[in-house]
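*Asks:* coordinates only, sequence not included:
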């Protein structure tokens, strides 16, 4: 690439060069830019990134290259990119600084959440870009280690108002690719050159006159791939091209190009080949290190001259290959014995203090026979990698340690640990393979039990249905003989699996699982919250809600108390405690656990857990009538799950749609049921029918509401049946099926009585009122209003006013009816419960009150602000600084400032101290 290339552009790349120019201009103007250049090997992505670098005058250039042999070393790629910015580390918030320092091995500490590291990188880029626009170029991003790829993907999705550009060059994924971390980002597919440009390029490198038919055949076979045009014809005459190039060949183009490099490497002196191999095995481009390795391998300086003269590599302040395929060819084409010798020399030349893990990695690749000392060192490296949050790297170290372990028993232990790490890193297939290896080593009973539990957890993670249940029960039974505490956790997992499997055919009923869990060893003394939860759920499912409610209340109380100390235990079991609190109509536990969960997840930067916490918190706000805030939390959770690639948590959004009376809700809920059932979550069937019952009761379609409510009652789905009973009572009474309503009421009386919360007893009193007449009905309605008014469940209080008003109108007490109907209408309209509000409006009109239809206000300013603007406005109104808001919402302070500018404009305020008045309901 010459210095004039940016002005001239590249042959056949006008559109791509224009897009890159826009990226640079956007970064310079303070509009964060992201672009993915995607294409096959050799199509010109690297040339385009070089064009970008040459064009970005006045910008700081940060570079990283994904290296296949480094894919399992955590943060390797990210470290390449961020090293030039380490001088700005003290300018970012302390928690972020500490997380990044641990991730890069600069200090010791507990494993940082990888997305807190991502926020640190975002802050680091934002701070450094204040001085000079930054252009980050990541070539061969498909070979980044998993943690670096996820972190950079997170950063890319958070760039907005920073003077930063991120450009990734990525190969087109193969069908068996493990994942594409850069999907969904703005991208350009880089294709082969058009025929005219390809012909011109070919003729510029082929000596002499090229036969027209041969030329066209080459262009067609290479599909305009520039590297193929340049490399596959290098050194061949026109006659040679005419004589053999056109043979049919089904090998992938990348393989053909790599073979051309293999031929060129093979023509070099042996010393130059070894030097290329050493450079390929050392991915950081560390020139001093490579010189030390060359000395150890007795490679003379003229070897570098020969390699450079062949146009394969450049030796400067950093060592750079002409193309990543040169690196692949140099490494893969080497003799295994020579490769081990090179790794041994790299290990000897690597600083054992500053880079002990990379030294161990090279030693592992140099080893041929089992070596306990080396296996132990790899195990220690795995521990250090895990402490830095590099669980994938830990799995890789442990896997190689397993292979080098001579003792069969110790090999089984390490294989199981590698399997656990691989599962935690999101590689279930690798975990199952390692578990199989662990079993070959004749594990003892304790090892077998833990391996069975891990296998069951993998199956449950893949499909929440009953497939995991027999495995979980088997694991729990095995663990009971060797580790009582783990056995109890396995039984708790089994109960959870049975709950989620629900009414799917051929599953183990949750009552059977509860009976099996009775055989669990006694819990610790004093009992852990999870011990209390297991015993309580066993009683609840095996003996019924009346006997199960007291111990379940005690268990939930223990979790509420633990939320101030043992946050990990609270997070670990939130998926079950949330459901248990729902079965007990325990809104205070919902509030306290979700308050703790969201706060802890934000503080820790735990983005893998935060969406779950936000979703449950959003559901609580729906019940509390704060639909606007619920929508904000759902939006935040969705954006995080998009970044992390986690499966969407649909329930809070569907709950919001059902209560809002959204016309699309019926279709979306039915689709959600089908999707959840397809991957084994049978509980979604009952949940979907409950949501449809709420929806239809809002619309006044009582027979439809009754039909769906009755389907809920066919199975004891956790945290669904109690709520559905109230819907059935109302819809059955309105449909004139009083016997059905009475049966449902009797079941509701048992459950609500066992719960004994104001929420439960308030809904029970309202349901009794629906089946009563005269003074008795009024007494029940008044009790319902009183009890629900003491709870957090505002939607049920508003519905009670609606039903009370409807009853009063039918009693010809129009004045009294108007009072309750107005209360219901104003509350429901304010919540955004469109259908229920319309029911209240119609009833008010029927009393003779003049009331024009009005568009439902879903929360005032929340219709004006976007979800993220609303979140930022609320936090700013609470007095948080831009840095604190950025840390809470995983964006940069500069982006917070940009959003606040829009908030001030929309709300017509001039400063932060005016925000609270403009947001009266937050």
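*Replies:* Perfect, I can see it now. A quick note: this is a predicted structure, and the numbers were derived from the prediction, not measured.
*Asks:* From now on I want contacts and neighbour counts done on CA atoms only, so please keep to that.
*Replies:* OK.
*Asks:* contacting residues for residue 465?
*Replies:* Shown here is residue 465, whose contacts under the criterion CA atoms under 8 Å, 6 or more residues apart in numbering are 497, 498, 500, 501, 502, 504, 507, 679, 680, 681, 682.
*Asks:* That one: what secondary structure?
*Replies:* Reducing the assignment at residue 465 to three states with DSSP: H, G, I helix; E, B strand; the rest coil gives coil.
*Asks:* and the nearest residue to residue 408 once chain neighbours are set aside, what is it in contact with?
*Replies:* In space, and not counting its chain neighbours, residue 408 is closest to residue 441: 5.3 Å by CA to CA, 6 or more residues apart in numbering. Going by CA under 8 Å, 6+ apart, residue 441 touches 408, 409, 411, 412.
*Asks:* gap between the last one and residue 403?
*Replies:* Spelled out, that is residue 412. Residue 412 sits 10 Å away from residue 403, taking CA to CA, to the nearest Å as the criterion.
*Asks:* These two - which one has more neighbours?
*Replies:* Residue environment comparison for residue 412 versus residue 403 gives the larger neighbour count to residue 412, 26 against 17, counting by other CA atoms under 10 Å.
*Asks:* Which strand or helix spans that one?
*Replies:* Assigning secondary structure by DSSP states H and E places residue 412 in helix 408-424.
*Asks:* in the stretch 51-200 of the chain, which spans are helices?
*Replies:* Listed from the start of the chain, the stretch 51-200 of the chain has helices (DSSP state H, counting those that start in this stretch) covering 76-82, 94-103, 114-129, 146-156, 195-205.
*Asks:* nearest to residue 742, of those?
*Replies:* Nearest to residue 742 among the helices of the stretch 51-200 of the chain is helix 114-129; the distance by CA to CA comes to 52.4 Å.
*Asks:* which residues are contacting that closest one?
*Replies:* Applying CA under 8 Å, 6+ apart, the external contacts of helix 114-129 come out as 82, 85, 88-89, 91-92, 96-97, 99-100, 103, 134, 147, 151-152, 154-155, 158-159, 162-164, 389, 604-607, 887, 890-894.
*Asks:* What angle do helix 146-156 and it make with each other?
*Replies:* Going by axes from the mean of the first three to the mean of the last three CA atoms, to 10 degrees, helix 114-129 is angled at 50 degrees with respect to helix 146-156.
*Asks:* any idea how far residue 762 is from residue 37?
*Replies:* With distances defined as CA to CA, the gap from residue 762 to residue 37 amounts to 59 Å.
*Asks:* let's bring in a second one:
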């Protein structure tokens, strides 16, 4: 790692920043940005994107702002985009963070490792979230010494991996005294990143008054008539105004192009070309070398020029004209439009020769391959193979967008169709890993008609399946298509895997016809299909999901098989294992599987897979009554899914957050979570998501005393058995109060059938409780007592308390008052401890009617579960266990200073002032 390279923080200056600076026509924008600097100095960091067409004055404005910031004590960090650069990824990030790398040891270990790998060290690549947190941590370290301005010039030309990190940072600058200031063009050719920035500063053309003032300051020798002509032609573009002021044809109005429909940027390029045309031929060729080699050093550019028969002195006329300047060992053009004019107007043969010579002299291997690819005019297996190597290397560093681009270019240069298909499939998988869902789908569509070899066929299907698993916008293969695919495969591993995908698709979507699922089961049972332990495990997972009598023999043995080697696709298969265990109605065992996934993927920095596992564990925990722990999991998963663009995962997490909030009676928070769930679900939500959301809606209706509204929601849940089996247990209470007892029959039949192959005490309690609520007279007692006996063997404390509540209500109606008090008091204690306030109030009313005392023990002075947010409570628990801020940051994907801020807030809410007091303050709050 490099050291700080002269980075220094200056003493803070007066609060009024840069008020003496004047940028013609941009006073309001300059004032807006300097106000943000003032706010950053006070600790209110932010981000701003200055955007507009080429030549509109973005660089001039931000240069003035940065100058004002620097002169008033801000440290400045910067990087800039270069057209065509970034083949290996993270070059811009390295430029930005280079002055801070001496402080990398301050980061949590996994974040430090992620940054090391991104910059070329050996190791497992991390998801971009971890790398982004590492960058944020370094900026926090810098800002701890004084305010910082982070300048990103030409964001649209940064390598995509760096640009993704910049947009990640832009959304999080509020936590540090810093302003992230970026410039970008508004052309449709570039990604629109405005949504990630808190403030937008669009630059429009100057009005006539300001345009005349700019021309007067730049070319005072022009007459008023000449200035007006120039202003009329420049259409308010500052670069055009200043450049054309020295061109007689533009000033005198004799330019042949006239106004016309041609964009200003094109006319600027034409004027630059006219200027270039005045140079000697050798100098024009030298400019082309500099334009093609913008990512190269001046030494490399000069070496390539020599190979083309040029002399270093051939660059001198261009420097004298001010078209290029030597800055820090690299040639820089006066404006990017000069560069594009030179490069775009050269013929393809000339560009190819220049790229060939640059490839021969540039030191960096990735840039050399890029130049060789740019020089290639047709198919070239040699260059394609080099690009494949570049793609693999970029992927190892976590630069998955660059890896996808290299794979795609390699495919375009590949002469053999089968190899071209393979590389296109790999491009699609790299794009999927990069989060470029649309690109991945497009590449899959390109590869599908030409793919031949089995390995590529299976990889295409895997990528397709994993895309569809995390996005509601992409279609996936039907069950019968997956069965047909499995029959064409020779490798038993591939066949079992594809059939398992078919089973899990049917399980999660609940839309595959019974005959197709039967065909899947028949294929899975085919003699000799599964021989190895891994194959047999997948076979048993698939059969369990289909709903056959087959069950997972040993969860621990199954996990040990996966632990031996975790492949990219095993994330999906581990999820299948968790679903299969859930289907045995053992929620605790399912949570163990999800926890094993969380740990496994956390260690390997596979954050997307970890997010899926967190959401899965959250579902199991909320359903299994571990409300606080489940809420923490789901809120964590929702936050990460937003960062990683995993809409389906976010929708699942939001639905379960709504369920947890409904348990607690937090109506507004539950409603907000359901709204988030609907937004993330799209037009066709997954059946699992829709069922969980309906369950939350039913709980909210029940809280409001509206059983008639709750029942339709619960019946929707029952249509999706994996969720409906548990949700349907709420039907009996609502049905009795609504006077519709018959609606429970379907669920009771389903649950009774499930119990025939399960020894789940939790499910048995729910079935017996439902029968008790529907039973006449004294028949109810036996069912209630059996329900409580089974419930006491489970860890479903809230459902057991609800059973006691219902039993207590029945006992009071039957005049067994003393017995009723005992059941109601026990229920009330649990509801209050878990903050299940709607049920606590209902129980308290019933207990009061029975003449009982409502509180069995004094309430804690401060209830941590009530005053802390889910994230604050999670962080506080980890801190109470002895974890440091950096360890917690690694665990929760936060910066360590953000963890410190959350703890500081928790201390204040808990009325404590030391870490050692946390354990006591949290003791009364259930997990």
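*Replies:* Happy to help now that I have it. Only a predicted model underlies this, so the values are computations on that prediction, with no experimental measurement involved.
*Asks:* if we can go back for a sec, only whichever of the contacts of residue 465 of the first structure are buried, select them in ChimeraX.
*Replies:* To isolate in ChimeraX the members of the contacts of residue 465 of the first structure that are buried, counting by 16 or more other CA atoms under 10 Å, one can use:
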select :497,498,500,501,502,504,507,680,681,682
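*Asks:* check contacts around the nearest residue to residue 601 of the second structure once chain neighbours are set aside.
*Replies:* Leaving aside its chain neighbours, residue 601 of the second structure sits nearest to residue 610 (5.3 Å; criterion: CA to CA, 6+ apart). Counting by CA under 8 Å, 6+ apart, residue 610 of the second structure makes contact with 597, 598, 599, 601, 602.
*Asks:* gap between residue 610 of the second structure and residue 917 of the second structure?
*Replies:* For residue 610 of the second structure, the distance to residue 917 of the second structure under the criterion CA to CA works out to 31 Å.
*Asks:* mean shift between the helix or strand following the helix holding residue 412 of the first structure and the second structure?
*Replies:* Counting by DSSP H and E, the element after helix 408-424 of the first structure in chain order, helix or strand, is helix 428-440. Once the two are superposed, helix 428-440 of the first structure sits an average of 5.0 Å from its aligned residues in the second structure (mean CA distance after the TM-score superposition for the first structure).
*Asks:* now the angle between helix 408-424 and the following helix or strand past helix 428-440 of the first structure, please.
*Replies:* Proceeding N to C from helix 428-440 of the first structure, the next assigned helix or strand is helix 445-462, under DSSP H and E. An angle of 20 degrees separates the directions of helix 445-462 of the first structure and helix 408-424 when computed by the same axes, to 10 degrees.
*Asks:* Superpose on the first structure and give me the mean offset of the helix or strand where the residue nearest to residue 601 of the second structure lies.
*Replies:* With secondary structure defined by DSSP H and E, residue 610 of the second structure is part of helix 607-623. Between helix 607-623 of the second structure and the aligned residues of the first structure, the post-superposition mean distance stands at 3.2 Å (mean CA distance after the TM-score superposition for the first structure).
*Asks:* got the angle for that helix vs helix 128-143?
*Replies:* Interaxial angle, helix 607-623 of the second structure versus helix 128-143 (the same axes, to 10 degrees): 100 degrees.
*Asks:* what does the one helix or strand residue 393 of the second structure maps to correspond to over in the first structure?
*Replies:* Using DSSP H and E, residue 393 of the second structure sits in helix 381-396. Helix 381-396 of the second structure falls opposite residues 372-387 of the first structure when the two are matched by TM-score structural alignment.
*Asks:* and the contacts of helix 114-129 of the first structure, which are buried?
*Replies:* The neighbour-count criterion (16+ other CA under 10 Å) marks 82, 89, 92, 96-97, 99-100, 103, 134, 147, 151-152, 154-155, 158-159, 162-164, 389, 604-607, 887, 890-894 among those as buried.
*Asks:* where along the stretch 101-250 of the first structure do the strands fall?
*Replies:* If you assign secondary structure with DSSP state E, counting those that start in this stretch, the strands in the stretch 101-250 of the first structure sit at 134-139, 164-171, 187-189.
*Asks:* again but with the first structure, I slipped
*Replies:* When assigned using DSSP state E, the strands of the first structure occupy the ranges 33-39, 60-65, 134-139, 164-171, 187-189, 313-315, 319-321.
*Asks:* Could you single out the most deeply buried of these?
*Replies:* Mean neighbour count (mean count of other CA atoms under 10 Å) peaks for strand 164-171 among these, with a mean of 26.
*Asks:* That strand against the second structure, how far on average?
*Replies:* Compared with the second structure after the fit, strand 164-171 of the first structure shows a mean deviation of 2.5 Å (mean CA distance after the TM-score superposition for the first structure).
*Asks:* tell me the angle of that strand relative to helix 146-156?
*Replies:* Relative orientation of strand 164-171 of the first structure versus helix 146-156 (the same axes, to 10 degrees): 130 degrees.
*Asks:* rewinding a little: for the contacts of residue 441 of the first structure, could you give me CSV that also reports distance to residue 28 of the first structure?
*Replies:* Supplementary listing: the contacts of residue 441 of the first structure in CSV, determined by distance: CA to CA, whole Å:
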residue, distance to residue 28 of the first structure
408, 59
409, 59
411, 55
412, 55
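*Asks:* Geometric centre of the second structure: which residue is closest?
*Replies:* When the second structure is reduced to its mean C-alpha position, the closest residue under CA atoms, centre = their mean turns out to be residue 644, at 1.1 Å.
*Asks:* Lovely, talk soon.
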